[in-house]
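Chemist: just coords:
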């Protein structure tokens, strides 16, 4: 049973929940916008189902609802943002507002966010830069969920990375602003949020996603949450997760995965994870990036049954804005109750 809402109405409900929990208006708007965007793109594991967890964490002090991101430029082409143990979304927005002009002026810029939290759909952040004409690469570390290759203790996060660039001509013919090319992937075989959703709904998971607490393969979502996720690509995926840990954790001065508390509950101190983003102007190397990218993407799309990464998200997003977003009835009731302070 679901409730269908217009995206703007769902965002307003989310803002009301966050405001009731004690989140400042600007941060509430940023978080609500990101969660609803995820919902519209069909990524419910990172959508409004996260909101009760977020609100509980604010109430417990694990996330600071009154945090205001502090933006610094320690070097000419670098931006550092201290999220202040608040939400990652407003910190990323504040950092990009400073880093995008720098990348245009300098040819490239690096953005580091520390004392942060769950950044949601990583692709949303790089998409924002790509729509401003830049090439962007994001690395984010998360609480420990995977062992290093050959290890037996959760030491690395699922550690998503995302890439986006302007993609001329890739959007629908009647769209004045073509969709950028967006790639967004977790370095575990599957994002932890999908296992959380399966556990909540009482569904099993495919074998190969995770192992239980004893290290045995499992299809039980709850057992998987008590064990460890498996890296995609075996040793190569684990190596990439370590790389992201160094870039998002070590480089920004944030907690490493094994030091961070969970994004999923209100227990413990703030996770203090980090995000690192690289922005490059297409003009930086004096090449015809737009022309070369269009040639490559055209070559890919000229083959049967191909589509560009991320294209499905934009199709779903347009559909959601036409037809509304379906939210589980029980979740909607919970959000309404929280918004009313009941």
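Modeler: Structure received. Just so it is clear, the structure is predicted and the values come from calculations on it, not from any experiment.
Chemist: okay, CA-based contacts and neighbour counts for the rest of this
Modeler: Fine.
Chemist: neighbours around residue 335, how many?
Modeler: For residue 335, the count of nearby residues is 22 (other CA atoms under 10 Å).
Chemist: can you tell me the SS state at it?
Modeler: helix (DSSP: H, G, I helix; E, B strand; the rest coil).
Chemist: name the helix or strand for the nearest residue to it once chain neighbours are set aside, please.
Modeler: Residue nearest to residue 335 in three dimensions, not counting chain neighbours: residue 17, with 6.5 Å by CA to CA, 6 or more residues apart in numbering. Assigned by DSSP states H and E, residue 17 belongs to helix 7-21.
Chemist: who are the packing partners of that helix?
Modeler: Here helix 7-21 is seen to pack against helix 25-40, helix 51-60, helix 329-340 when contacts are counted using 3 or more CA pairs under 8 Å, 6 or more residues apart in numbering; DSSP states H and E.
Chemist: can you list the buried residues in stretch 332-342?
Modeler: Buried residues in stretch 332-342, counted by 16 or more other CA atoms under 10 Å: 332, 335-336, 338-339.
Chemist: then stretch 80-98?
Modeler: Neighbour-count burial for stretch 80-98 [16+ other CA under 10 Å]: 80-96, 98.
Chemist: which ones among those residues lie within helices?
Modeler: Those of these mapping onto helices are 88-96, 98, per DSSP state H.
Chemist: ok now do the residue nearest to residue 335, which residues does it touch?
Modeler: Shown in contact with residue 17 (CA atoms under 8 Å, 6 or more residues apart in numbering): 55, 335-336, 338-340.
Chemist: ok, structure two:
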């Protein structure tokens, strides 16, 4: 791993996207999200994912010129069609629309069908929190996890994001329904490391810390065992019911992850009771760390810490993947 300036990373991404028929606006937005993900330590959905994104464009699975379109409106719930556009662009637009609805009405919901991978879901939680809203968003995905009691992958890891605005640093929960996201397992694999705790099953059905085995057979371990399995299923059902878009069943049938469904919800009120929120955080962090030198952090706190370090010292990148990206210029 080595460090490079954030601006260099962002401009490299943008230059490549402009060559792939992205407009200046879209190239800047998508490049900024890829670079910010790596800056914040989410390498799996930053630099590491960029070559895959480029290939999806070349394969015609991501349409650089597509714009999201309003399909229907039911009170404060809107359904949009992403038209297979860039997932980060569509997600940003959808969350902004939910923010607008919430700003005017206190609540807003945008269901998005026929879109693409949003990369780091937390991006849109931070977006909502920056606008002073509580943000909730979730997406479905290609099957990569068995249902509890099953042996074959039939559930997506269907990430869920919940963000709460806070003056001292937003609270942003960004979690897959599997113990480790596939991107995080790739990071361990690239470093030739085992997972710190079991993250899935090997081919014999035994729990394993081997990320390569799990990524190969797609038998990731659900968080909370049967609870995570159930939550992944229900999120997919809610997404399909609200958006009318493709479920994990349909996405998986095509063998490649595109045309997914997503939902963006914003809540806003003048008084978010900041003092009460601080009381909760203070109580949580008052616990003695279980390990000497350990630290108790709220969701999003480590992200902010990594962001500050990256802005000061440069963004950590995998040298091999960075060279791959430079060859795309």
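Modeler: All right, it came through fine. The structure displayed is predicted, hence computed values, not measured ones.
Chemist: can you redo the ones in helices among the buried residues of stretch 80-98 of structure 1 as TSV with distance to residue 21 of structure 1?
Modeler: Below are these laid out as TSV (distance: CA to CA, whole Å):
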residue	distance to residue 21 of structure 1
88	17
89	17
90	17
91	19
92	21
93	21
94	22
95	25
96	26
98	29
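Chemist: related to what we said a few turns ago, tell me the most buried of the helices and strands packed on helix 7-21 of structure 1?
Modeler: Of all the helices and strands packed on helix 7-21 of structure 1, helix 25-40 has the most neighbours on average by mean count of other CA atoms under 10 Å, namely a mean of 22.
Chemist: what's the mean deviation for it versus structure 2?
Modeler: Once the two models are superposed, helix 25-40 of structure 1 sits on average 1.8 Å from its counterpart in structure 2 (mean CA distance after the TM-score superposition for structure 1).
Chemist: ok, and what's touching that helix?
Modeler: 7, 10-12, 14-15, 18-19, 44, 46-48, 50-51, 65, 87, 89-90, 120-121, 124, 316-317, 320-321, 325.
Chemist: swap in 7 Å and give it another go.
Modeler: 7, 11, 14-15, 18-19, 44, 46-48, 89-90, 121, 316-317, 320, 325 (CA atoms under 7 Å, 6 or more residues apart in numbering).
Chemist: stretch 115-131 of structure 2 too?
Modeler: Contacts for stretch 115-131 of structure 2 (CA under 7 Å, 6+ apart): 37, 45, 82-88, 90-92, 95, 99, 134-136, 161-165, 170, 172, 174, 258-261.
Chemist: ends of that stretch, what's the gap?
Modeler: 23 Å (CA to CA, to the nearest Å).
Chemist: tell me how far that stretch lies from the chain's centre.
Modeler: 7 Å (CA atoms, centre = their mean, to the nearest Å).
Chemist: equivalent analysis for stretch 138-151 of structure 2, please.
Modeler: Per CA atoms, centre = their mean, the centroid offset for stretch 138-151 of structure 2 relative to its chain is 16 Å.
Chemist: do the same with stretch 23-31 of structure 2
Modeler: 18 Å.
Chemist: same question, stretch 92-108 of structure 1
Modeler: Using CA atoms, centre = their mean, the offset of stretch 92-108 of structure 1 from its chain centre is 19 Å.
Chemist: one more: stretch 108-128 of structure 1?
Modeler: With CA atoms, centre = their mean, you get 8 Å for stretch 108-128 of structure 1.
Chemist: all helices of the stretch 51-200 of structure 2, in order?
Modeler: 87-105, 122-130, 182-190 (DSSP state H, counting those that start in this stretch).
Chemist: residue 187 of structure 2 -> structure 1?
Modeler: Here residue 187 of structure 2 is matched to residue 197 in structure 1, going by TM-score structural alignment.
Chemist: residues near that match, how many?
Modeler: Neighbour tally, residue 197 of structure 1, other CA under 10 Å: 16.
Chemist: now residue 131 of structure 1
Modeler: So residue 131 of structure 1, with other CA under 10 Å, has 18 neighbours.
Chemist: do residue 217 of structure 2 as well
Modeler: Counted with other CA under 10 Å, residue 217 of structure 2 comes out at 16.
Chemist: please enumerate the helices of the stretch 201-342 of structure 1.
Modeler: Under DSSP H, counting those that start in this stretch, the stretch 201-342 of structure 1 gives helices at 221-225, 235-244, 289-301, 311-323, 329-340.
Chemist: summarise which helices and strands the fourth one is packed against.
Modeler: Other elements packing on helix 311-323 of structure 1 under the criterion 3 or more CA pairs under 7 Å, 6 or more residues apart in numbering; DSSP states H and E are helix 25-40.
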